[in-house]
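>>> pasting the sequence and the predicted coordinates here, then a few questions.
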Amino acid sequence: MLAVTDEQWRRLLWARTFRPDSVAQAYAQRGRRESLLNEQGTLFLVAADHPARGALRSGNDAMAMADRRGLLERLVTALAHPDVDGVLGSPDVVEELLLLGALEGKVVIGSMNRGGLDGAAWTMDDRFTGYDAASIAACRLEGGKMLLRIDDQDAGTVATLHACAQAVTELAQHKLVAMIEPLPYHRGAEGTLVLQQDAPALARAVTVASALGTTSAYTWLKMPACDDPDVVYGATTLPCVVLGGVPGPNLAEQVASWGKTLRQPVVRGLVIGRTVLYPDGGDVAGTVDAAAKVLRAATEGLPP
């Protein structure tokens, strides 16, 4: 794994304290690539917006993502892989990567709503506490991502629906990608949120998200791999990326299982976080490489 050296760490902390203006300079000077998609017509992003909503656990380690230097080292390692196109992150993480020089020529998607803190009573009322459309445009990012958890029995869902629709409209006015992650939930017997992974629930979430905003021209969807992708991904014409989800007990099997979903005609790539950043055994580079190979194999021959 690539290290953030002591000197890099000192310079980062110094810039944070004494040169806050260096953040704006880093945004302005970041080299951008010409196209959102790579030469294969796909998009492979690493996600790092979990800490912003207090979700620090990965596997059995409840505090995995609390170690910021360790998180940045894992991100720098993943971003160094030639098949990784960029990052999806909250402003603080994006800015640290910028100051470390890790985002040159990379796609950057800014995370927008992180107010629905992990485990909070108000979690479904997912307020926009990160980037907004204006700042995404001003910071020269490629787009914004929003989480849309849908629970028909939780009134907080409607406020999030409305806020997401506004964000889609505002991003489209700047001709920027609006990446929506629509996930259907219900409350379990003990009151905990449970993700509904059946095809009807996922397809319904897809259709709701697809219609948000005054135009869908710049909307992308971020959806999980599933057992019946023909139904779920057949519910939209919008470009989709497959999310990695929570790391499972058998990483190789989990990565391989994405293949069927990745072969759907509307699917254009992967967005993976903890699965590649915190693999069992700690081989971040190897796990990223395995995911990249699955994506390449599944999408070979896509029109660019």
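Ah, there it is.

>>> contacts, neighbours, all on C-alpha from now
Fine.

>>> can you give me the strands in the stretch 101-250 of the chain?
107-111, 143-150, 177-187, 193-195, 219-224, 240-243 (DSSP state E, counting those that start in this stretch).

>>> tell me how many other residues crowd the closest residue to Ser58 other than its chain neighbours.
Nearest residue to Ser58, sequence neighbours excluded (CA to CA, 6 or more residues apart in numbering): Ala64, at 5.8 Å. For Ala64, the count of nearby residues is 18 (other CA atoms under 10 Å).

>>> thought Ala64 was touching Leu56?
Yes. Using CA atoms under 8 Å, Ala64 is in contact with Leu56, at 5.8 Å.

>>> if we can go back for a sec, so who does the residue nearest to Ser58 touch?
Neighbouring residues of Ala64 by CA atoms under 8 Å, 6 or more residues apart in numbering: 56-58, 278.

>>> structure two is appended below for comparative analysis:
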Amino acid sequence: MTIDPGALARTRARHPEAIAEAAARRPRRPLLGRSGRLLIVAADHPARGALGVGRDPLAMAHRTDLLQRLCLALSRPGVDGVLATADILEDLLLLGALDGKVVMGSMNRGGLAGAAFELDDRFTGYRPQDLARIGFDAGKLLLRVDHRDPGSLDTLHAAARAVDAMAEHRLPVFVEPFLSRREGDGGRREGSGVLRNDLSPEAVITSIAIASGLGGTSAYTWLKVPVTRNPDDMARVLETSTLPAVLLGGDVGDDRNGANDEDAVYEKWRGALQLPTVQGLVAGRALLYPPDGDVAGAVDTAVGLL
């Protein structure tokens, strides 16, 4: 698909109502299709200032290129939908790329990458009422908790109320939990140090237990969980909750995730996808920016794993 950024800008400038009109006529589908599995392509990174992929710190900064990659990924058989913020989803609406797809809105993007307030994950993206109004299918929130940071209590409280509000609208909410810490300083208040998510089995188990108990009901709560450093630990990790779960797909070649090549990442996904509570996969940079540049090939490989 050839995308004209000028045409998108002109529509936005002269006919902003076109976005709501496109949403109103968008054909919808159930969250889970006939396969009972779910493959979602994630592209909500830019709104948190996380533009890098591998060694390119601005890989996701070229919006037309990102949209072309997303449209290609969404066109592949077996891809169920997309996770993104309003600016990206509305471009995709105008391009007609969301017809018959699961559309998941990203809710809290206030914890900007590298900021002193990164753990203060304010809900600066979609609100539950926004998702209900525009007719999207689900929401996603990020829940990072640092036991040394008193501000994490505010994040927990906001996340719990978001779970409640999503349930009131009968919309699924995908909670992505981590135990996090800053390395190299005494805590968030100093505003320095590198934020790391703890992917040990004990930390992931604890984060799942915390996320599962948020809000006044868990009826509409899903978990979006990372694969632990040792994939063999995932069976024990996912015994923590009976909530439906999807796997979090990271950046191929990201040493922090314990994998340096595509094959290693796919093998980690392959084993965890067989566990009983796992319903599918939500992956972004690994599919949109594969090392060999073959988006269709990366997406098709992921579909095959399901």
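Okay, I see it. Bear in mind the structure is a predicted one, so any value in this text is a computation, not a measurement.

>>> if I align to structure 2, which of the contacts of Ala64 of structure 1 are still contacts?
Retained in structure 2 by both residues aligned by TM-score structural alignment, their matches' CA atoms under 8 Å are the following of the contacts of Ala64 of structure 1: 56-58.

>>> what about Arg263 of structure 1, neighbour count?
19.

>>> looking for the alignment partner of it in structure 2.
Superposed on structure 2 with TM-score structural alignment, Arg263 of structure 1 falls opposite Gln274.

>>> tell me the secondary structure for that match?
coil (DSSP: H, G, I helix; E, B strand; the rest coil).

>>> sorry, back to before: the contacts of Ala64 of structure 1 into CSV, with extra columns for neighbour count and secondary structure?
CSV is the format used below for these (neighbours: other CA atoms under 10 Å; DSSP: H, G, I helix; E, B strand; the rest coil):
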residue, neighbour count, secondary structure
Leu56, 17, coil
Arg57, 17, coil
Ser58, 20, strand
Tyr278, 21, coil
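
>>> could you save these as CSV and add columns showing distance to Tyr185 of structure 1?
Below are the contacts of Ala64 of structure 1 laid out as CSV (distance: CA to CA, whole Å):
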residue, distance to Tyr185 of structure 1
Leu56, 20
Arg57, 20
Ser58, 21
Tyr278, 25
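
>>> relative to Asp227 of structure 1, which of these is nearest.
Ser58 (23.6 Å; CA to CA).

>>> trace the closest one over to structure 2, please.
In structure 2, Ser58 of structure 1 lands on Val53 (TM-score structural alignment).

>>> ok, that match to Val173 of structure 2 distance?
To Val173 of structure 2, Val53 of structure 2 is 26 Å away according to CA to CA, to the nearest Å.

>>> do the same with Leu248 of structure 2
15 Å.

>>> who has more neighbours, those two?
Val173 (29 against 19).

>>> how close does the more buried one sit to Ser212 of structure 2?
In terms of CA to CA, Val173 of structure 2 sits 11 Å off from Ser212 of structure 2.

>>> list residues touching both of these two?
Thr221.

>>> what's the top helix by length along structure 1 aligned against in structure 2?
Taking DSSP state H as the criterion, structure 1 has its longest helix at helix 156-173. In the comparison with structure 2, helix 156-173 of structure 1 aligns to the range 151-168 (TM-score structural alignment).

>>> look up the closest residue to Asp121 of structure 2, ignoring the ones flanking it.
Gly111 (4.3 Å).

>>> how many other residues sit next to the aligned partner of the one you found in structure 1?
Per TM-score structural alignment, the equivalent position to Gly111 of structure 2 in structure 1 is Gly116. Burial of Gly116 of structure 1 is recorded as 23 neighbouring residues (other CA under 10 Å).

>>> pretty sure Gly116 of structure 1 contacts Arg53?
Yes. Here Gly116 of structure 1 reaches Arg53: they are 6.5 Å apart, a contact under CA under 8 Å.

>>> related to what we said a few turns ago, quick one: contacts of the longest helix of structure 1?
Against helix 156-173 of structure 1 from outside (CA under 8 Å, 6+ apart): 122-128, 132-134, 143-144, 146, 148-151, 177-178, 212-219.

>>> same check, this time on stretch 227-236 of structure 1
By CA under 8 Å, 6+ apart, stretch 227-236 of structure 1 touches 198-200, 202-203, 206-207, 210, 260-261, 264, 266-267.

>>> distance check, the aligned partner of Ala13 of structure 2 in structure 1 against Leu262 of structure 1.
Using TM-score structural alignment as the criterion, the counterpart of Ala13 of structure 2 in structure 1 is Thr17. As judged by CA to CA, Thr17 of structure 1 and Leu262 of structure 1 stand 43 Å apart.

>>> those two: which is more packed in?
Counted by other CA under 10 Å, Thr17 of structure 1 and Leu262 do not tie: Leu262 has more neighbours, with 25 against 9.

>>> wait, isn't the more buried one in contact with Ala298?
Yes. Using CA under 8 Å as the test, Leu262 of structure 1 is close enough to Ala298 to be in contact (5.7 Å).
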